[in-house]
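Novice: Mind folding the following:
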Amino acid sequence: MTPQRADRDPLGLALLAAAIGLLLLVGASGTSVAVPPLGPDGWAPPSLPWRLGGWTVVALQTTGYVLGGLSLWRHVRRPTPLRLRWWQLALLAALVLLTAPFGTADHTNYAAYGRILVEGGDPWSVVPADWRGGTDPVVDRVQHPWREATSVYGPVGTWLMGLAAWLGGEVARQVVWVWQVLVVAAWLGTRELLVRLGTHRPTVDRWWTTNVLVLGAGVLGAHVDTLAVCAMAAALGLGLAHRPLLAGLATGLAASTKLTAGVVGVALLWALLARSQNAHLPGEMRAPSAQDAHPPGEMRAPSAQDAHPPGEMRGGWRSRRPAASAVAPALRLIGGTLLVLVPAHLLIGAHALRRITEAGGGISYAMPWRAVYTALDLATSEPVARTATTWLAAGGCVLLAIALWRLTDGLTEVVAVRALFVLTTAYSLGAGYVLPWYELPQWLATAVLLGLLSAEGWRRFRPLLLLLVARSTVLALAYVPGRVQLPDDVETVTLGFRFVASPLATLAVWVALAVMYRRARTVWSGVTARP
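Specialist: I've put the predicted structure just below:
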């Protein structure tokens, strides 16, 4: 049964507009507990002629994320199309570029690493505090504790930081603004790539362009993850268009921007292997149906029941090749990826690669694994506790992926999209170190998956989508206002929420997924037991 849809939802649009407006106000208001100081503006856009107090900023950010989460929740419960016109999109992009990044001080790190690179240094071996005796006008803007940290970003991402530093010159605000232009271009580029994939524009604009969990955490925070996700979208599109070599090159660009973005290559390889076997992966066995006449990993032609589902995808991907051996395309995919990864990392050196891979051992306060790490740290040494917790988190991601694979069974025949959703969501829910902007790949995969759902698929997927929206909203709130150095009263409240509310919300999702998985297994057992 197709869910009821209204043509307009004034309340939902008001919630969304208010959410975006409040977050834009935080970024436009200059230095605050959410916006680190950047010094003179230079030729970059100036901030508004006032400064917001600490609790005012917290209230604005909190309200913005809550209203944004409610707008998504309302859309899931009462699906309505969101149609952005070109001038609305241009206005939103212009308003974003009138703000300064907020929520973290990561953009000061990006500016510093780019500056060190263009000045002839090695950002993977030189910490900002040691560069030119702490007198450089751009590098000196880095906040503690990152003044003592070298770059953990891939070569492509760092070279783009260098481009921003080269264009921005010796004024930190100018460097950051050029970086923001790159981020906004990637955000809009991802939107265009999603549309070219066949996802209906209202779905893209609802779940990517205006999604506050993307716009607030990723774009307004000017995070490198936004650039990596754009390359992921390109890789996914090229893979689905049967261009494995080009998809591999795009995967290499994604992974060379941020290593974890290489997961898109895993999803594409997964789809190729599934298609070559012409059978379902282990654990996905189900009774044959008429849809099974189509090769695994390929989308069947739209049928009448697929017309305008809540996910609103137009058309679809039709296989242009038979389900033959995937060895050759898999090798081209892997070869294309290595063609970017290997030379890029050889250029920066083994020490840089080691630094990039070492960055994966963090344990964030907002995840349940922090309690595990703390308990182990009391009983063992810190390195043992960290290593053990990292491996436990990896095992948790595997279990979550298994559950999500079962829960998404039958939602789409496009295996690459399903695999990307499963892998990115399992990481967001189960990794040891997760921050709000780390979820951008998950929302990319979610937007594409929603575009493929039939009415029945939407009905089945809706409970899981509601869980993800609620949990991601709590995670975003856990990093309000986001900076490390805060007034004591603000720090007490924000860290308390981060230490308690966010881990509990994630635990609740784990429990809910376990219950949903158990029910799915029970239903499946009942189906397969029939004569």
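
Novice: Please make it C-alpha for all contacts and neighbour counts, starting now.
Specialist: OK.

Novice: Name the next helix or strand downstream of the helix or strand harbouring W187, please.
Specialist: Per DSSP states H and E, W187 falls inside helix 172-196. Moving toward the C-terminus from helix 172-196, the next helix or strand (DSSP H and E) is helix 201-204.

Novice: Residues contacting the following helix or strand past that following helix, please?
Specialist: Scanning forward in sequence from helix 201-204 by DSSP H and E, the next helix or strand is helix 212-214. Here helix 212-214 makes contact (Cα atoms under 8 Å, 6 or more residues apart in numbering) with 16, 19-20, 65, 68-69, 208, 436-437, 440, 443, 472-473, 476.

Novice: Let's see this one next, to set against the first:
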Amino acid sequence: MSAEVTADPRLAERYGKRAVALYLACTTLIVAVGLLGPSVVVLTLTNRHAWLPSYWFDTKPNDWLVSVLIYIAILLGGIGVWMALKALKHGWAPRISRLVALGIGTTAAVTVVPPMASGDVLIYAAYGRIMTLGGNPYTTAPADTIRLGYDPVIAATERPWQGARSVYGPIATWIQWLSSVVGGDSMQLTVWMLQLSVAISLVVTTLLLLKLVGPNLPARRRVLLLGMANPLLLWSVLAGAHNDSIAVMFAVIALVALRKHVFLAGLLIGAAGATKLSIGLVGIAMLWSLRADWRKMLYLCGGGALAMGGLYGVFGLQAFQQARSQTSFISTGTPHKVLLSFFNLFLPNGLVRTILAILAWVGLIVVAILLTQVMPKSLIPQTHPDDPVPAAVRYTAIYAVAWLLTAMYSLPWYDVIAWAALAAMAASKVDGLMVVRTTMLAIAYVPGRDPNARQVAASLSDSLEFFSARLRDTICPAIELAVLIGVIVWARRGGAQWWPYDWPRRKQKAVPEKAAV
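Specialist: Next comes the predicted model:
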């Protein structure tokens, strides 16, 4: 069900030039808002070192100004990705070196300004600081440390996360600790180290995908335009310095290792899961791609269990319990949140949450089954008959898209796992639908911070607060539901069946003919 390439040099060049222009325009607007300094969009970073990144001017910009500029940036970025896909469909063939320069250049530009929208990176820095002070971020919240005395890094965290203990894996925690060691009592430098780790992970992931797709030039162009040059990821993941990209990087390294060293691949996917548990989707995809060889399945499981058990064992069982606690949350912006609010009017909250959790799991399975029948092939060549990597990448794309569209808790930066896999897949209608999803969800989380938090540099006006709330709790769930329906309709029109398997139906046994008398 891949989209056919229809060569048209004029259309290809037109769409391609516009895509690059929009990529650059989106990046320019993001950087411009960052340079304006702390606002309802840009985070406030304390203990600043004037000559070290991040860089900004204290202009105290208007809340509507910075918000609208970011709305425009995200829209331009989404349109740019759509145009890039159209250009590639018509045979656009830019130089690989230019696309690499575009990706690295835009990534670097966003990295040198302060993080924006979500205050998550401030809590990352606080967890690292707690660890450098001898504490355990899985049992100690920033608020617990604040009560013991003032600390410039921990005090800079924003509500409502000051009372939250870490839900991230040991690898993420060690990166936070290392950033804190380098940054010391400067939130600016600590956060920039975290931004740098995210930027590096995006670049490394893309370079590894280039290695996997090999010399195929159209495939390499697709990887670059949907990978580190993708403006939707630059905003959703890099501008917020979200550590999901680090987990994805470990998962892609595991996919590279899967071709020759299955046990090592298991260790690496365990390390990815020890960064963020949701990356286990890739482990399931890898396992399913090996289903014809039970020995290799055992090697993969053994490596994953050893890595996960060893890494989580360092911090104890509470680290794993904290990491899995997020699976019961329901985020604003999902259709589940709307259903929760409605059914809570006449049903107990616990019962409604249980029902929604069951529906989410059933939905994930159904969507995955449908996509398995129509999703196009991977662009990664099969180096030998038993090479499981192309299938593993294909199943990763399927499971990631199905999870994102049906999960109760879904945020724009979670989409990095789907885009990493889709970048190495042949084109399909899923690409465009994911552009719509990521764009809308990213817009819905602007400004993305608690307007009453003391650290927010500008007050959020009542009008902007009302507007952003309606984007998030009304318009976004409707668009997300429409995308889910669009994926299902596309799959069904492509011939996908709801249940294409023979089991659990029993095949009727043949009745032996009676012997002639």
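
Novice: Fetch the TM-score of the aligned pair.
Specialist: Overlay of the two chains. TM-score (TM-score structural alignment, normalised by the length of the second structure): 0.85; 463 aligned residues with a Cα RMSD of 2.1 Å.

Novice: coming back round to it: what range does the helix holding W187 of the first structure cover in the second structure?
Specialist: Alignment of helix 172-196 of the first structure against the second structure: residues 187-211, by TM-score structural alignment.

Novice: quick one: the helices in the stretch 51-200 of the second structure?
Specialist: For the stretch 51-200 of the second structure, the helices defined by DSSP state H, counting those that start in this stretch occupy 63-89, 96-111, 120-132, 142-148, 170-183, 187-213.

Novice: What residues in the first structure pair up with the third one?
Specialist: Which is helix 120-132 of the second structure. Helix 120-132 of the second structure covers residues 106-118 of the first structure once aligned (TM-score structural alignment).

Novice: For the matching stretch, buried residues please.
Specialist: Neighbour-count burial for stretch 106-118 of the first structure flags 106-118 (criterion: 16 or more other Cα atoms under 10 Å).

Novice: which residues sit in contact with A319 of the second structure?
Specialist: So A319 of the second structure contacts Y138, S166, V167, Y168, G169, P170, Y312 (Cα under 8 Å, 6+ apart).

Novice: and if you look at G189 of the first structure?
Specialist: Applying Cα under 8 Å, 6+ apart to G189 of the first structure gives the contacts C230.

Novice: what about it, distance to M232 of the first structure?
Specialist: Note on G189 of the first structure: its distance to M232 of the first structure, by Cα to Cα, to the nearest Å, is 11 Å.

Novice: What of T135 of the first structure?
Specialist: When T135 of the first structure is compared with M232 of the first structure (using Cα to Cα), they lie 38 Å apart.

Novice: With neighbour numbers in mind, choose between those two.
Specialist: Applying other Cα atoms under 10 Å to T135 of the first structure and M232 shows that M232 carries more neighbours, namely 29 against 12.

Novice: Secondary structure class of that one, three-state.
Specialist: Secondary structure, DSSP: H, G, I helix; E, B strand; the rest coil: M232 of the first structure is helix.

Novice: And it? What does it align with in the second structure?
Specialist: When the second structure is aligned by TM-score structural alignment, M232 of the first structure is paired with A251.

Novice: And R353 of the second structure, what's its match in the first structure?
Specialist: Match for R353 of the second structure (TM-score structural alignment): R386.

Novice: So that match sits against Y373, correct?
Specialist: Yes. With contact defined as Cα atoms under 8 Å, R386 of the first structure counts as touching Y373 (6.3 Å).

Novice: what do these two both touch?
Specialist: Listed contacts common to R386 of the first structure and Y373 are I363; contacts here mean Cα under 8 Å, 6+ apart.

Novice: Need the counterpart of A14 of the first structure in the second structure.
Specialist: By TM-score structural alignment, A14 of the first structure lines up with A21.

Novice: Doesn't its match lie inside a strand?
Specialist: No. Counting by three-state DSSP, A21 of the second structure is not part of a strand but helix.

Novice: check contacts around it.
Specialist: By Cα under 8 Å, 6+ apart, the residues touching A21 of the second structure are G80.

Novice: and the host helix or strand of I355 of the second structure, what does it pack onto?
Specialist: I355 of the second structure belongs to helix 349-374 when assigned by DSSP H and E. When contacts are defined as 3 or more Cα pairs under 8 Å, 6 or more residues apart in numbering; DSSP states H and E, helix 349-374 of the second structure packs onto helix 335-343, helix 389-406, helix 476-493.

Novice: Make sure M228 of the second structure is actually in contact with A101.
Specialist: No. Taking contacts as Cα under 8 Å, M228 of the second structure lies outside contact range of A101: 10.3 Å.

Novice: Neighbour count for these two, which is higher?
Specialist: Remark: of M228 of the second structure and A101, M228 carries more neighbours, 30 against 13, as counted by other Cα under 10 Å.

Novice: Please pull up the equivalent of the more buried one in the first structure.
Specialist: Superposed on the first structure with TM-score structural alignment, M228 of the second structure falls opposite T209.
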